[in-house]
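J.: Below is the structure, and that's it, no one-letter string:
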């Protein structure tokens, strides 16, 4: 298990389409474990392999974990693809571990059906809605070289990227202390007022 260094925007790797995984090997399982360790350490709820510099189509998620260390359902998605999505949209204030301290409201389908391979090499189909659906769509975007700021206006996107570039040059990049997805309705933390992830 290891905490892996994050790829921070702007970085060309975040705009690169990741390659499919041909076989679920022990190396892939170790990478998934390291990605979970990194995600929890950085207080995220989802992480794509490209965000730790590995350009393969794998992502992990746990939108239920608590700041006291209690973990929720751990999802590993290998070669995921969205089969269908609801017409009903939902607006979340999203953040991203590769965009520390930056947030933007992004509209996505409320629910999705996803096909993916799990760590046992089994091909599965699952339905997701709410926060987990948003997280899954956000991370699949990463695998396709798309980042959440691509869903907002060019002006807002350029402001965020310039801000990050300046932070990187000054060496003051620090990762957020709050939940990366917030409901548009009240912008409170999803897990309540005392939640800090």
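T.: Okay, I see it. Please read these numbers as outputs of a predicted model, since none were measured by experiment. Numbers count the residues shown, from 1 in each chain.
J.: switch to C-alpha atoms for all contacts and neighbour counts from now on
T.: Fine.
J.: Look up how far residue 131 lies from the spatially most distant residue from the centre of the chain.
T.: Distance from the C-alpha centroid of the chain, by CA atoms, centre = their mean, peaks at residue 170 (25.4 Å). Taking CA to CA, to the nearest Å as the measure, residue 170 falls 34 Å from residue 131.
J.: Please, which helix or strand holds residue 71?
T.: Using DSSP states H and E, residue 71 falls within no helix or strand.
J.: and the comparison structure, right after this:
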């Protein structure tokens, strides 16, 4: 387990789609361990492999430390509710910046475990927000692209001032 450097906005790698994981071996387990350590140190509640420069479809989400981290390999959203809600979002690649993003309130995802088992799960609330946010990142959609042009420009300017 090791901390890995986090790629910072506006690195072009944050706009690249991640590749499907096909090998469920010890290197995947090491990647998940590194992601967990890096996310906790950031600090954050979610991180993807692309955040550390690894273009693989892996995300780790930990909403509560005592519940432990959840790993989603090759996640894809297969259903979402028509009902939406706004929630404050940010990124470990753009620390110190957050904005409200509107997303479906409930979703269903299909993903694999680190051993390769395929599962489906419904999520709502913060877990639904995090899954959508991280799946976007795996698809090369950095979260600020979900903002209006004006809000996106303001967020970028605030981040540039912080950096």
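T.: Done, it's in. Owing to the predicted nature of the structure, the values given are computational and were not obtained by experimental measurement.
J.: Next, the TM-score between them, please.
T.: Remark: TM-score between the superposed chains equals 0.95 [TM-score structural alignment, normalised by the length of structure 2]; 163 aligned residues with a CA RMSD of 1.2 Å.
J.: All the strands of structure 1, residue numbers only.
T.: 46-48, 58-61, 75-85, 89-96, 99-109, 111-117, 123-129, 181-183 (DSSP state E).
J.: how close does the first one sit to structure 2?
T.: Mean deviation of strand 46-48 of structure 1 relative to structure 2 after superposition (mean CA distance after the TM-score superposition for structure 1): 0.5 Å.
J.: Work out which residue lies at the spatial centre of structure 2.
T.: The centre of structure 2 sits closest to residue 134, judged by CA atoms, centre = their mean, with a distance of 2.4 Å.
J.: what's near enough to touch it?
T.: Neighbour list for residue 134 of structure 2: 46-48, 59 [criterion: CA atoms under 8 Å, 6 or more residues apart in numbering].
J.: For those residues, could you give me CSV that also reports neighbour count?
T.: Listed next are those as CSV, based on neighbours: other CA atoms under 10 Å:
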residue, neighbour count
46, 26
47, 28
48, 29
59, 26
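J.: what about the residue nearest to residue 61 of structure 1 when sequence neighbours are not counted, distance to residue 156 of structure 1?
T.: Computed as CA to CA, 6 or more residues apart in numbering, the closest residue to residue 61 of structure 1 that is not its neighbour in sequence is residue 46, at 4.1 Å. The gap separating residue 46 of structure 1 from residue 156 of structure 1 is 23 Å, by CA to CA.
J.: before we move on, back to that, mapped onto structure 1, which of the contacts of residue 134 of structure 2 are still contacts?
T.: Retained in structure 1 by both residues aligned by TM-score structural alignment, their matches' CA atoms under 8 Å are the following of those: 46-48, 59.
J.: which among those residues gets closest to residue 83 of structure 2?
T.: residue 46 (23.3 Å; CA to CA).
J.: residues touching that closest one, list them.
T.: Going by CA under 8 Å, 6+ apart, residue 46 of structure 2 touches 39, 59-63, 130, 134.
J.: what range in structure 2 matches stretch 104-118 of structure 1?
T.: Aligned by TM-score structural alignment, stretch 104-118 of structure 1 falls on residues 99-113 of structure 2.
J.: buried residues in the matching stretch?
T.: Buried residues in stretch 99-113 of structure 2, counted by 16 or more other CA atoms under 10 Å: 99, 101, 103-113.
J.: I'd like those as CSV, with distance to residue 35 of structure 2 appended.
T.: Converted to CSV, the buried residues of stretch 99-113 of structure 2 look like this (distance: CA to CA, whole Å):
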residue, distance to residue 35 of structure 2
99, 24
101, 24
103, 25
104, 26
105, 26
106, 26
107, 24
108, 23
109, 21
110, 21
111, 17
112, 17
113, 15
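J.: quick one: which of these is nearest residue 80 of structure 2?
T.: residue 107 (4.2 Å).
J.: which residues does the closest one contact?
T.: So residue 107 of structure 2 contacts 77-81, 122-124, 128 (CA under 8 Å, 6+ apart).
J.: closest to residue 92 of structure 2 among those residues?
T.: residue 128 (18.1 Å).
J.: re the thing from before, compare the contacts of residue 46 of structure 2 and tell me which is most surrounded.
T.: residue 134 (29 neighbours; other CA atoms under 10 Å).
J.: what residue of structure 1 matches up with that residue?
T.: Per TM-score structural alignment, residue 134 of structure 2 is aligned with residue 139.
J.: sorry, back to before: any idea how far the residue farthest from the centre of structure 1 is from residue 161 of structure 1?
T.: Counting by CA to CA - residue 170 of structure 1 and residue 161 of structure 1 are separated by 14 Å.
J.: got it, and residue 63 of structure 1?
T.: Using CA to CA, residue 63 of structure 1 is found at 26 Å from residue 161 of structure 1.
J.: Over to residue 145 of structure 1?
T.: Taken as CA to CA, the span from residue 145 of structure 1 to residue 161 of structure 1 is 16 Å.
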